[in-house]
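**Student:** Please find the sequence and the predicted model below.
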Amino acid sequence: MKLWIAEKPSVAKAICAELGIVKKGAGFNECKGGNVVTWCFGHLLEQAEPDFYTDADIPVNKKGKKIWRMKDLPIFPKIWKLNAKNDKGVKAQLKIIKSLLSKADSVVNCGDPDREGQLLVDEILEFFKYRKSVQRFWVSAQDSASIRKGLASLQPNAKFKGMKLAAEGRSRADWLLGMNLTRALTLAHSTNQQRRLIAVGRVQTPTLALVAQRDELVKNFKPVPFYNLRSLLSSGSASFTATWKPSEGQIGLDSEKRLISSEQAKKLFNELSNAQSATVLKAEKTAKKTSQPKSFSLADIQLEASNRFGFTAQETLDTCQSLYEVHKIASYPRSDCQFLPESQHSDAASVLSAIAKTAPQLASLTQKANPNIKSATWNDQKITAHHGIIPTQQSAEWSNLTEKEKKIYELIARRYLAQFFPEHSFDASSISLKIKNETFSATGKVTTASGWKVVYGDFSAEEEKEESNQSLPALRVGSVIPVKKIEIVQDKTKAPASFTEGSLIAAMEKIHNVVENPEHKKLLKDGDGIGTPATRAAIITELKNKGYLESKGKKIHATQEGVALLDLVPALVKNPVLTAIFERKLKEVEAGKTELESFLEAQKKFIQQEVSKAKALLEEKSAK
């Protein structure tokens, strides 16, 4: 018997569809050719808690947990222990997998094509001490063509050992950091009268720091007035506006070339106010196109739903998960990818039909869509462990969806529909003019073909507001045109926007933007930031549950308790650079250039130093 172990039921279902089901069982399916397919629900196993590794004689609290003592730290397991997650369904599925493994002549690891997917199945095989032949099934999409290709190209599972070790290293290092430093700092900063939990984590602490830093910027922001000059010009019956551009050496500018001197603004106005004409220095018109928007990654749709509907990141994830698991009308949501496999392009007609049945308000758009159009979103080279979030070929009754499900499905459906309309076309115009001795410029944009933007129409604002969509007249260099008016325009610098849950998710994904070291910046960019699509919403929720973050309307802020925590944790722990350092070493582990134990020893050394500081602080407090 060959046993196929999938990471989740949807993958198992796709494999079964190609192998051919003979008989359905409880937690597994028997397929043709002596194949049996079973599945996990993500990680079925989890790290044992610190209590497992500490002395048996430690007193317990009211909850039956061993009390925290500084003398027991640091906790460095000699042999790492995994346990089944405390869930009846998980334990039942593990029992089924164990029984099937005892009968299997060989196994196929069908985890997702990434480190965690590799570890997820490998750790089960180790947990049950499976020692026979193991192969690896590796696909990035669940359509028939991709599954068949994967079935025909199984590889030795041992080839992917490095990925498993890297995932294991990340898991163990996070455990060592979180468990030890949370206990050490909590004990060092608590009193006999009050326990002050100081929860530390490689991802959650830098996330909290991001919010606190943004809050501080907003709080301390002082708006600075700046000025510009605007001219109203005419050519024939057409009127348009142009704005002043400072010349080299212009005094009164700030570092961003904004005019902050009111005296200079008045001086320029006085010089230009009686101008009668402007001379055209340059006039250009360029035909341009805007490609269809990519499909949603989880971070993208969390940001979109936050901006449009005020949904929290967890609400959006839960809703996407419901559309995927319960209604089966959307694809797997925990994706960091915006692209789609080329093999799924042929499914377009069926998916468009399902959209029309599910969301009748979109039926007229599905009829206008052209399934033969293939946008740049279809690109096998850009697929990661999962593809972008799209509607499936299955339909549902619109009235059976909740209001949240309707809103999220419509976002997904419209983004998919946009792929089957032409590119958006427009003419971009620019004119540069001389008024007396000063330069002014005007930009304009005129749509020539709406293309995919008809999918959105009045559906909120899919695109950002254009800087200028005025229509500019056709002018020749050297032309002289009348100046109708010159005016001073005053504005103020604006504070950075407070985070919403959606924009915080995006900032976690693009954390490289706040890192200066080029090597660290690249590692964080290539690694898609801090956290994963599957964990970022949960991390924000956890920070809120611990009282470190709070929501006020759509905005999210660090609490006083959260800010106080950041004053107590080591600088490296609240810096995203720690993830970059992790990633650099984990890449070496994956490539076989560094031993897993060597990586973990480096983490232990850092933790030992921080625990020693906490012990010294506690001894100092006790001596007073």
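**Tutor:** Happy to help now that I have it. Numbering: from 1, shown residues only.

**Student:** From now on I want contacts and neighbour counts done on CA atoms only, so please keep to that.
**Tutor:** Will do.

**Student:** Need the three-state assignment for residue 193.
**Tutor:** What DSSP: H, G, I helix; E, B strand; the rest coil gives for residue 193 is coil.

**Student:** counting contacts, what elements does the helix or strand hosting residue 281 pack onto?
**Tutor:** Secondary-structure assignment from DSSP states H and E places residue 281 in strand 277-290. Judged by 3 or more Cα pairs under 8 Å, 6 or more residues apart in numbering; DSSP states H and E, the packing partners of strand 277-290 are strand 424-435, strand 480-492.

**Student:** For those strands, give me JSON lines that also has mean neighbour count.
**Tutor:** Converted to JSON lines, the helices and strands packed on strand 277-290 look like this (neighbours: other Cα atoms under 10 Å):
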{"stretch": "strand 424-435", "mean neighbour count": "20"}
{"stretch": "strand 480-492", "mean neighbour count": "16"}
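
**Student:** Output these as CSV; include the columns distance to residue 138.
**Tutor:** Output for the helices and strands packed on strand 277-290, formatted as CSV (distance: least, Cα to Cα, whole Å):
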stretch, distance to residue 138
strand 424-435, 37
strand 480-492, 54
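
**Student:** another one to put next to it:
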Amino acid sequence: MGKTLIVAEKPSQAREYATALGVRGKEDGYLENELYVITWCYGHLLELERPEAYMDLDRVGKRWSLNRLPVLPHLNSFRRVVKSGAIKQYQVIQRWLKSTDIEEVICGTDADREGQLLFQEVWDASKCSKPLSRLWISSLTTAAIREGLKRLRPAEAVAGLAAAGHGRAFADWDFGMNLTEGFTALFGSFDAVRKKPNVISIGRVQTPTLALIVEREWEIERFVAQPFFEVRAEFATTQGDYPGKWFDLSEESKRITSRQVAEDIVEKTQGKPGKITKMDQKDVQEPAPLLFDLTSLTIAASKKHGFSAEKVLQLAQSLYEKKAITYPRTDCAYLSEDLVPKLPEHLKAVRQDPYTTLVDEAGLLGVPKGKRVINTITAHHAIIPTTEKVAIERLNFEEQKLYDMIVRRFLAVWFPPARYHQTEVVTEVEGEPFRTKGKVLLSPGWKKVYGPDELDEGVVRKTKKKDDREQTEDENATLPPLSKGEDVRTKRVFSEEKTTKPPKRFTQGDLLKAMEGAGKQIDDEVLRQQLKGKGLGTVATRPAIMENLMDRGYIIQEQKSLKPTQKGSELIRLIKERLPHAQLLVSAEMTGQMEFNLSKVEKGELTIEQYMADVEEAIGRIIEELRSFEQKHGKKPLALAPSGKVQGTGKVTKAGAEGKAIAKRKGVGTKTTNNNKSVETERETSDEIQVTASEGQVEGLGTCPKCGGEVIEGVKGFGCASWRAGCHFVLWKTPICGKVLTPNQIKSLLKKGKTPLIKGFKSKSGKSFSAYLIWEDSSEAKLKFEFEQL
């Protein structure tokens, strides 16, 4: 009897499969016993070849130009090559796919479009014809894995998913490769500060996302503040006092724009008797918030803990791999009907401090079955704790914070709605109406899951809006006993001058909402669930899009707000004002429709050939438009990206009068060794770190391990801002085995003591490898490699 081959997405996933199946034989690149062989990818092992592979370079030349474009390989002509550093593992997988010892194959990569694609790439390359099944699970617990293996899906059931994955990859390649080269050839230049080309990067999702941020900035710039006036009163009864605010009976949202009108109302009503003409009282219920999908989790974690979108995705993935939560890359906030019998197990798994009392009470209330919890799901259900008890103390501090949010949101849906007694009073004085609203909590219901501080901070409170502006009425006034027809005394009437506020810049959370709604921020959580599928990108790709926009110099982050750079604004203005055919690149609705069409490919409602034909036609039109522009106007370089990033949420280091801080450093060459591999990390013996600030601020990347100051980015290195005080900590930007560390990698190193896994290092012999960088001596900025162990 032959063996079953399971291909996982990464080593950690393979380990969980091995544990569930009792596979203990560890070999180089795989695990094996008498029934199973379990191997793994490292994400995508293959990548699409660059455009030059499809060109006659002797004819078109090696320099980027419009003359070489467009490059649009036919659907079956796209070629993939093994990524640098992935050859060994790729060969392991191919060997087992072709082995006569293997009788059947199971795709065990992450159960989503990208997971399917990265398996499909190696499967298609092997031309394997063995029976193929798909493992589709939402958590990595032993029980979930074993149950999933009993309910394998046939390969045909995910053929549409695979086609959509190819369509996404091919379309992104067509857009990115053709239009980045085309725009750079026409609007790029050489960046003398960075000593490299100023690339004008274009992306199918990236560019319309940039347009959202730029257009919001233009709205702010065009905004002219308008004064308005509010007339408020204080009324007295024998039972106590209460406030009121004037409103227009014929048009409730109407504002008073004239000072004289406001003063006339004050003069007319001051000291005059009033009467309560309307008194509405009712009990209202507020249900628990929906369970988390990745977007709502990111927004909540950003508000509460200041986590970036990329950080939330990283923490959620880590919790998933530690079997603490279910699959995080989901756009669904509901659970499926078949989960109902298992929910008590999920509840039991979180019964530990500080949730014990809440779990016991929730268990007595019965399993939640309402449509706000149990409903139609997409590929994966909402994010909830798994059925395995987690040792919370073994999670790092940030993981504990995110896990706590997920547990409490899960517990909340077991509890009844919060109940309020709501009162609305209209008091008339000399024919002028004043409204008063009060709300008293009768029963906390689900709100007992949260502390009062969290509710006060608006972590789970819904934001109510009226006419696109936040309501400013106090709806929680404490009211004395009142009755309709009651006479009251007007103690005081006064007017307040206010001004209209400009639109707010996007935070990362706001931008996620706008991307999900294809440019429209949808606050109603139920409506948001109903409008899935037409957004910019996917829940898994949106955080990376934001990071790319910052890394490519299109946007900066000031505190929590995202703001376009001059380069970003000029690109969007150019497209909107001078390139009509290219305007689909900045249309959130158009890109959202493309994402929707990909979902139709996945469902078999649209062929990938039809999808790609639309993509190729659009790119062809844009390239022709760029050629026409060049003939009429020549090359028009856009602004360079800023040479320093603006501060996000860390400390701010002030620069000097000219916005520059220059520090002379002396570096020492270090040699790091690990696992018998060695590498020289070249250091400059004497140089300058120059930091060019934008608006007088430089981003703090983390805490200096030498003195506790703030580490900032310079042109030639990452150094301590306290250099004037004598701290000489610096990590130079000299390549380490061919790789230069990025600001995000430095942030991780300073915060966690290690970078994320970095791929593409080159050894002295020319071999590629992947590794983490960790501290050998943090105070002296000495690093060493750490390799991922199975």
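**Tutor:** Sure, I can see it. The shown structure was predicted, so the numbers you read here are calculated from the model rather than taken from an experiment.

**Student:** Relative to residue 401 of structure 1, which of the helices and strands packed on strand 277-290 of structure 1 is closest?
**Tutor:** strand 424-435 (32.1 Å; Cα to Cα).

**Student:** got the buried residues for the helix or strand following that closest one?
**Tutor:** Note on strand 424-435 of structure 1: by DSSP H and E, the next helix or strand toward the C-terminus is strand 438-449. By neighbour count with 16 or more other Cα atoms under 10 Å, strand 438-449 of structure 1 contains the buried residues 439-447.

**Student:** With stretch 316-326 of structure 1 instead?
**Tutor:** Buried residues in stretch 316-326 of structure 1, counted by 16+ other Cα under 10 Å: 316-325.

**Student:** same deal with stretch 199-210 of structure 1?
**Tutor:** Buried, per 16+ other Cα under 10 Å, within stretch 199-210 of structure 1: 199-210.

**Student:** Among those residues, which ones are in strands?
**Tutor:** Members of the buried residues of stretch 199-210 of structure 1 lying in strands (criterion: DSSP state E): none.

**Student:** and residue 532 of structure 1, which of the helices and strands packed on strand 277-290 of structure 1 is closest to it?
**Tutor:** Residue 532 of structure 1 lies closest, by Cα to Cα, to one member of those: strand 424-435, at 32.8 Å.

**Student:** what does the closest one correspond to over in structure 2?
**Tutor:** Strand 424-435 of structure 1 lines up with residues 418-429 of structure 2 when matched by TM-score structural alignment.

**Student:** Can you name the residues in contact with stretch 145-165 of structure 1?
**Tutor:** Residues from elsewhere that reach stretch 145-165 of structure 1 (Cα atoms under 8 Å, 6 or more residues apart in numbering): 14-15, 18, 108-109, 114-116, 118-119, 122, 134-141, 343, 589-592, 596.

**Student:** That stretch spans what distance, first to last residue?
**Tutor:** End-to-end distance of stretch 145-165 of structure 1 (Cα to Cα, to the nearest Å): 30 Å.

**Student:** can you check stretch 294-302 of structure 1 too?
**Tutor:** End-to-end distance (Cα to Cα), stretch 294-302 of structure 1: 15 Å.

**Student:** what's around residue 540 of structure 2, how many residues?
**Tutor:** Other residues within reach of residue 540 of structure 2 by the criterion other Cα atoms under 10 Å amount to 19.

**Student:** Now which residue in structure 1 aligns to it?
**Tutor:** Using TM-score structural alignment, residue 540 of structure 2 sits opposite residue 534 in structure 1.

**Student:** ok, now which ones touch its match?
**Tutor:** 334-335.

**Student:** mind checking how far it is from residue 331 of structure 1?
**Tutor:** 14 Å.

**Student:** cool, and residue 302 of structure 1?
**Tutor:** For residue 302 of structure 1, the distance to residue 331 of structure 1 (Cα to Cα) stands at 15 Å.

**Student:** Looking only at neighbour counts, state which of those two leads.
**Tutor:** residue 302 (29 against 23).

**Student:** in the one helix or strand residue 92 of structure 1 maps to, what counts as buried?
**Tutor:** Per DSSP H and E: residue 92 of structure 1 is located in helix 88-103. Under the neighbour-count criterion of 16+ other Cα under 10 Å, helix 88-103 of structure 1 has 90-91, 93-94, 96-98, 100-101 buried.

**Student:** what range in structure 1 matches the lengthiest helix in structure 2?
**Tutor:** Counting by DSSP state H, the longest helix found in structure 2 is helix 159-187. With TM-score structural alignment applied, helix 159-187 of structure 2 matches the range 161-189 in structure 1.

**Student:** contacting residues around stretch 591-611 of structure 1?
**Tutor:** 73-74, 76, 162, 165-166, 169, 172-173, 176-177, 180-181, 184-185, 570, 585-586, 588-589.

**Student:** make that stretch 585-597 of structure 2, sorry
**Tutor:** Here stretch 585-597 of structure 2 has contacts from 203-205, 207-212, 515, 518-519, 533-537, 572, 575-576, 584, 606, 611, using Cα under 8 Å, 6+ apart.

**Student:** cool, stretch 40-51 of structure 1 as well?
**Tutor:** 5-9, 65-66, 75, 80-85, 90-91, 93-94, 120, 123-124, 175, 179.

**Student:** 6 Å instead, please
**Tutor:** 7-8, 81-85, 90, 120 (Cα atoms under 6 Å, 6 or more residues apart in numbering).

**Student:** What subset of the residues you listed is buried?
**Tutor:** The buried subset of the contacts of stretch 40-51 of structure 1 - by 16+ other Cα under 10 Å - is 7-8, 84-85, 90, 120.

**Student:** Select from the residues you listed every entry located in helices.
**Tutor:** Of the positions in these, 90, 120 sit in helices, assigned by DSSP H.

**Student:** Just give me the closest of the buried ones among the contacts of stretch 40-51 of structure 1 to residue 306 of structure 1.
**Tutor:** Nearest to residue 306 of structure 1, judged by Cα to Cα, of those is residue 8 at 27.9 Å.

**Student:** Just to check, the closest one is in contact with residue 38?
**Tutor:** No: when contacts are counted by Cα atoms under 6 Å, residue 8 of structure 1 is not listed as touching residue 38 (8.9 Å).
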